[in-house]
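K.L.:
Sequence and predicted structure are below.
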Amino acid sequence: MKKFARIFKYLGDKKGNILLYFLFNLLSILFSLVSLAMLAPFLQLLFGKEKLLTAEPAFEWTAAGVMQYMKFQLSHLISDNGPVYALAAICITIIISIFFKNLFLYLGLRVLTPMRNHVMTKLRAELYSRILQLPIGYFTEQRKGDIISRMSNDINEVEWSIIGAMEVLIKEPLTLIIVVVSLIFLSPALSMFLLILLPLTGFVIGRVSRTLKKQSNTAQEQQGLLLSVLDETLGGMRVIKAFNAEKLISGKFSGINKYLNHVRNMMNFRRDLASPMSEFLGVMVLTAILWFGGRLVLNNQAGLEADGFITYIVFFTQIINPAKAFSNAFYNVQRGSAAIARIEEIITAPLKVEEAPDAKPLHSFNSSIEFRNVSFAYEDAIILDDINLVIEKGKTIALVGSSGSGKSTLADLVPRFHDVTKGEILIDGVNIKSYTLESVREQLSIVTQEPILFNDTIAANIALGKPDATQAEIEHAARVANAHDFISHKEDGYQTNIGDRGSKLSGGERQRLTIARALLKNPPILILDEATSSLDTESERLVQDAIDHMMQNRTSIVIAHRLSTIRHADEIIVLQKGKIVERGNHDSLITQNGFYKRLVDMQEVK
């Protein structure tokens, strides 16, 4: 039950609904038993198979005592009003009982449905919220398709296997308990025999379902792989076609798809075995009771008359369908528990970047950003080693180095996408961890090498960091970013939808939108991952002009790929294998004739 603790937690504020659902099902079961209990003994009395009772028996809380008292009442009804009237009374009573049985059954479902949807809404919200909270590093380890699979397929599996089984797991055990109690009340001797056989059937069903959870987990993992391949296919369609790799990618997809088909077949074979197996085992128990109990009745050893034994058998038949439903639900819960485990992996993933309980807001950036003896390691790999750097307000600092030297990681430490392993980062002399995450990130904007846009309108993308921006503010930011002209030529202007990841725009247009977005936020700190390195000459000029406008009167950290763009930086930091190997302005680094000079020479040769 620990696996489902999260679901029970979501139901914590629904205790009233749970009690109502329990009550409605209890009443439904009782009315169902009333209708069944009236048939065999009362019809025997009505059709003359048994003599009418003329003397009122003493009422006793035993099966025989209750039955005798009810027979006396029916005998009295037959004597006073005739058998036809009594038959009508029995029929009306049965109709009323069945009506109330189904009414309470419906009311139970009316109570259950909002609880079911409430749990799923809370689970989706918590999972999505956790995804937003997890550090950037978490997503470099995970396949995007697998995370999407957990958010979609695993959530659906939980809904249909576990939440769908909630009805059965409450109603059917309740039915079984009430029926078994009724059977014990009717005949303790026969019921002892029953209580030995039922656990044996449950043990058999449990053994068969044992591997279902493992198979379900495998199926969900393969579904995640399938979505990952699909995501890579959609994102790399140009490359796939250019390299005639359709067969290779199709073969990869087909292999995963066939294995997923095999695993799901095996799962369904086991699940589909639940209902017929439980019915067969139930009938075996029924046959055993019929043989054993019939002999006791015939030998007058059961404490039951023939009509009571028939009622006992009728009641026992009411165990078979709930047992079938319960075994099906049990199989489904085994499948769902694997899905819950996969969802829990994300929800319980550690937050490596956490906000201090007493964190205070950073209202403004006034003096400097300082890296003091900063080191950062990812697992066993050292990415940054003992970095000491002060970035004064209003200065432009460029980060230069070969691929993997730690440039992006160093810049990512400022917005706390990662936390330092050793040392500290200070803003205005205060450790960055002392500030709230939101307030730190409010002081900066990032323009990445690859423009990251969303499937929304141009205006909505520009206003991402300032949702309450006016149209005039959005247009001003677009003008400064050299984007207003191309936006104005769009049919719907600023309300034009740009498609998935901005696919309806050119590379230069996408990049100018990201600059407009950063400008509208108007932060004092800018982090720029060379935004012009993948653009054509004309687009590069427009984007570079926009960047120059944006950097005015701001503190800028520039990750430089094209060294020609950072000649006028106040300080250039040269990184190699996570260490600062050179530092200074462009001219001083050229005169040092070191690593930076070699990089400049290589780019000039190109």
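P.N.:
Arrived safely, thanks for sending.
K.L.:
use CA for all of it now, contacts and neighbours both
P.N.:
Fine.
K.L.:
At which residues are the strands of this protein located?
P.N.:
Here the chain has its strands, by DSSP state E, at 368-378, 381-392, 396-401, 422-427, 430-431, 444-447, 525-529, 555-559, 571-576, 579-584.
K.L.:
Could you save these as JSON lines and add columns showing mean neighbour count and distance to Thr565?
P.N.:
Output for these, formatted as JSON lines (neighbours: other Cα atoms under 10 Å; distance: least, Cα to Cα, whole Å):
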{"stretch": "strand 368-378", "mean neighbour count": "19", "distance to Thr565": "23"}
{"stretch": "strand 381-392", "mean neighbour count": "17", "distance to Thr565": "19"}
{"stretch": "strand 396-401", "mean neighbour count": "26", "distance to Thr565": "10"}
{"stretch": "strand 422-427", "mean neighbour count": "19", "distance to Thr565": "27"}
{"stretch": "strand 430-431", "mean neighbour count": "14", "distance to Thr565": "32"}
{"stretch": "strand 444-447", "mean neighbour count": "22", "distance to Thr565": "15"}
{"stretch": "strand 525-529", "mean neighbour count": "23", "distance to Thr565": "12"}
{"stretch": "strand 555-559", "mean neighbour count": "25", "distance to Thr565": "10"}
{"stretch": "strand 571-576", "mean neighbour count": "22", "distance to Thr565": "12"}
{"stretch": "strand 579-584", "mean neighbour count": "18", "distance to Thr565": "16"}
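K.L.:
also this one, for the comparison:
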Amino acid sequence: MAKDDQVAMFDMKKDLREYFKVARPYAFFFGLIAFFVLLMSLATVGEKFVFKILLDEGANFVAGSVTKAQFIELILSLALAFIGVFVTKAASNWLRLHFINRAEGSMMLDLKKKFFGHIVGLSYKFHTTHRTGSLIARMTRGAGSIEGITDFISIGIFTLIIQMIVVFISVAFFDLVSAVMLVVVMLAFIFYVLFFLRAQQKARLALNNAEDSEKAFVSDVFTNIDTIKYFGKENRTSSLFVDFASKTKGGFIKNWDFDRWTEAGQTFIIGAGIMLLLYFPLIKFLNGEISIGTIAFIYTVYLNVAEPLGAFIWGMRRFYQSLADFHSLTQYGDLKKDVVDKVNAPALKIGKGKIEFNDVSFTYHKKEVITNFSLKVNPNEKVAIVGYSGSGKTTLIKLLYRLYDLNSGSISIDGKNITGVKQESLRSELSIVPQECILFNDTIYNNVVFANPKAPRSEVISALKAAQLYDFVIGLPEKENTYVGERGIKLSGGEKQRLSIARAILAKRKVLVLDEATSSLDSKTEAQIKDALNMLMKNKTTIIIAHRLSTIMEADKIIVLDKGKIVQSGKHNELINQKGIYRGLWNMQKGGYIE
């Protein structure tokens, strides 16, 4: 299990710039949202003003200065106005949410496309050093953070600012001092909460890291459930999970404890605000300068502002949480590929399939893995590479695929240096049958057609037949539409390997790599797929990485590696008659495996 990332405060300005890059195409939507928020704010103040008129005229009616008929006529007029206000509020709210939903949905899709593509495109080294569970968690949280940030801007900020402007103007019309006090209370409220939310950020980031570690552990467990079952380590694994979950619990509690201060402070400031806000209007009322309706208007408007203010604070708390989630994803945007295409690099198209390793050396983690390796593989030639575990066989394939860059030397295909062509085109021109065929949790058909998405169904079926898998497939209830399960768990080792061969057949590539394609199979299953492999290798330049020497006896050339260097080269019959590693391996195996 990888160690947790260290907690670090992020650059809010940088993350907001990244957010606004995502939001910029939808600026028109945000303009419409602000317009409908303005309509709602005006309608809300209008509603309070209607109530003010009703109170003042009701007092006049009680005092006898307004007749009953006049008061009834006024009530009917106010009722119509009230209906208009609520229709405006309802329609504006519906339209506001309509455009918020469209903006958020589109922005989430844009963010997912951008960072999924970026992360998938990062170099092989990145994916071997980052936990799958953590990446999934950050992708999910990062995309979901768009909703929290956008809601805060469109619902929290827009609503509060517009509401405060409208309320300030309307209250100032009756009493400027009350309007100023209203602004002071609101600002005190906002800055108090901002202080604690900012202090809470480190705790939130620590919580995110704890959750990522827990999810990464869970992902590791379920990916390796067979190992846990085989070794009877269910209880130990559960105990380890409790350790991770306990750290997450501590992170949640530390994060939530900040809410004690923010909630208590909010209550105090709102209460003090009410006292200050009513003091000055009441003095004026006692002096006969304003009416009881005006006091009610100021009070209800203040309470009405308290609602969006509460929403603003709740939104800001969610905003800070969402920004931390957003950062956990967007920080990957700063990562660059270790293996980079040259500017305007052309796509590679393999014709003959001639491969040359020229004085190749490669160091990994300060250990020299390949040293001065040179090899020519002619078109349609079948070259096998053997050696003890750790001799550098699979590393050569990774270098051929340019998953890593060389320390020195070069690799060329048809005379073209692979560092001078686009990586994706290089890899798409090669075909491989790996030792462990990892399948998508999809249908048999889709797993095969992955190698050549444009292939017609007839070619997919032909590939299944050539791989001697078709008889098995048509015996299934759903035939080629049968789901294989996660990582192909519903298929046997031989069935998965045949499917991998079918995929390679469908790819129709001139260069083929067999990376220990049969080493995990028993001898009977290996014999069953031998014909499929022979058909697959026909008219192809083939590099075979093998532990089982019986599978490479017919190779045109066999290369023996030891500690990253070629120590023997020749055909099978030549090598078994020479003193050296190959004859030793052959004598040890007797048709078995290299240990």
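P.N.:
In hand now; what should we look at? Everything numeric here is computed off the predicted structure, so don't read it as measured data.
K.L.:
Any chance you could compute the TM-score here?
P.N.:
Here the TM-score for the pair of chains, by TM-score structural alignment, normalised by the length of the second structure, is 0.88; 579 aligned residues with a Cα RMSD of 3.0 Å.
K.L.:
Mind putting the strands of the first structure into CSV with distance to Ile155 of the first structure?
P.N.:
Shown next, in CSV, are the strands of the first structure (distance: least, Cα to Cα, whole Å):
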stretch, distance to Ile155 of the first structure
strand 368-378, 31
strand 381-392, 35
strand 396-401, 43
strand 422-427, 39
strand 430-431, 40
strand 444-447, 33
strand 525-529, 37
strand 555-559, 40
strand 571-576, 45
strand 579-584, 45
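K.L.:
how far away is the residue nearest to the spatial centre of the second structure from His118 of the second structure?
P.N.:
Nearest residue to the geometric centre of the second structure (Cα atoms, centre = their mean): Met139, 1.9 Å. Going from Met139 of the second structure to His118 of the second structure by Cα to Cα, to the nearest Å gives 12 Å.
K.L.:
For Gly502 of the first structure, what is the corresponding residue in the second structure?
P.N.:
Using TM-score structural alignment as the criterion, Gly502 of the first structure maps onto Gly488 of the second structure.
K.L.:
cool, and His489 of the first structure?
P.N.:
Mapped onto the second structure by TM-score structural alignment, His489 of the first structure lines up with Gly475.
K.L.:
Now for that match, how many residues are close by?
P.N.:
For Gly475 of the second structure, the count of nearby residues is 10 (other Cα atoms under 10 Å).
K.L.:
And Arg110 of the first structure, by the same measure?
P.N.:
Applying other Cα under 10 Å, I find that Arg110 of the first structure has 13 neighbouring residues.
K.L.:
got the contact list for it?
P.N.:
For Arg110 of the first structure, no residue meets the contact criterion (Cα atoms under 8 Å, 6 or more residues apart in numbering).
K.L.:
That one matches what in the second structure?
P.N.:
Residue pairing (TM-score structural alignment): Arg110 of the first structure is matched to His98 of the second structure.
K.L.:
Ok, Phe22 of the first structure next?
P.N.:
Match for Phe22 of the first structure (TM-score structural alignment): Ala34.
K.L.:
And Thr537 of the first structure, by the same measure?
P.N.:
Residue correspondence to the second structure (TM-score structural alignment): Thr537 of the first structure is matched to Ser523.
K.L.:
now Arg270 of the first structure
P.N.:
In the second structure, Arg270 of the first structure lines up with Phe258, judged by TM-score structural alignment.
K.L.:
The closest residue to that match other than its chain neighbours: neighbour count?
P.N.:
Leaving aside its sequence neighbours, Phe258 of the second structure sits nearest to Gln200 (Cα to Cα, 6 or more residues apart in numbering; 6.5 Å). When neighbours are counted by other Cα under 10 Å, Gln200 of the second structure registers 20.
K.L.:
For the nearest residue to Leu197 of the second structure once chain neighbours are set aside, grab the count of nearby residues.
P.N.:
Closest residue to Leu197 of the second structure apart from its sequence neighbours, by Cα to Cα, 6+ apart: Arg317 at 6.4 Å. Neighbour count of Arg317 of the second structure, defined by other Cα under 10 Å: 23.
K.L.:
The one 3 residues further on too?
P.N.:
The local packing of Tyr320 of the second structure (other Cα under 10 Å) involves 22 other residues.
K.L.:
ditto for Leu225 of the first structure
P.N.:
When neighbours are counted by other Cα under 10 Å, Leu225 of the first structure comes out with 22.
K.L.:
Trace it over to the second structure, please.
P.N.:
Aligned counterpart of Leu225 of the first structure in the second structure: Ser213 (TM-score structural alignment).
K.L.:
correct me, but its match touches Phe244?
P.N.:
Yes. The pair formed by Ser213 of the second structure and Phe244 meets the contact definition of Cα atoms under 8 Å, at 7.1 Å.
K.L.:
Kindly state which residue of the second structure is aligned to Lys393 of the first structure.
P.N.:
Counting by TM-score structural alignment, Lys393 of the first structure lines up with Pro379 in the second structure.
K.L.:
Check which helices and strands the longest helix along the first structure is in contact with.
P.N.:
The residue-count maximum for a helix in the first structure (DSSP state H) belongs to helix 246-298. Under the contact definition 3 or more Cα pairs under 8 Å, 6 or more residues apart in numbering; DSSP states H and E, helix 246-298 of the first structure sits against helix 188-209, helix 212-235, helix 306-347.
K.L.:
Ok, which of those helices comes nearest Ala516 of the first structure?
P.N.:
Closest approach to Ala516 of the first structure among these is made by helix 212-235 (25.3 Å; Cα to Cα).
K.L.:
Can you find the partner of Phe241 of the second structure in the first structure?
P.N.:
In the superposition onto the first structure, Phe241 of the second structure corresponds to Phe253 when matched by TM-score structural alignment.
K.L.:
where does the spatially closest residue to Ile474 of the second structure that is not a sequence neighbour sit relative to Thr140 of the second structure, distance-wise?
P.N.:
Distance criterion Cα to Cα, 6+ apart; nearest residue to Ile474 of the second structure, sequence neighbours excluded, is Glu480 at 7.1 Å. Glu480 of the second structure sits 31 Å away from Thr140 of the second structure when distances are taken as Cα to Cα.
K.L.:
just Ala43 of the second structure next, same as before
P.N.:
According to Cα to Cα, Ala43 of the second structure and Thr140 of the second structure sit 38 Å apart.
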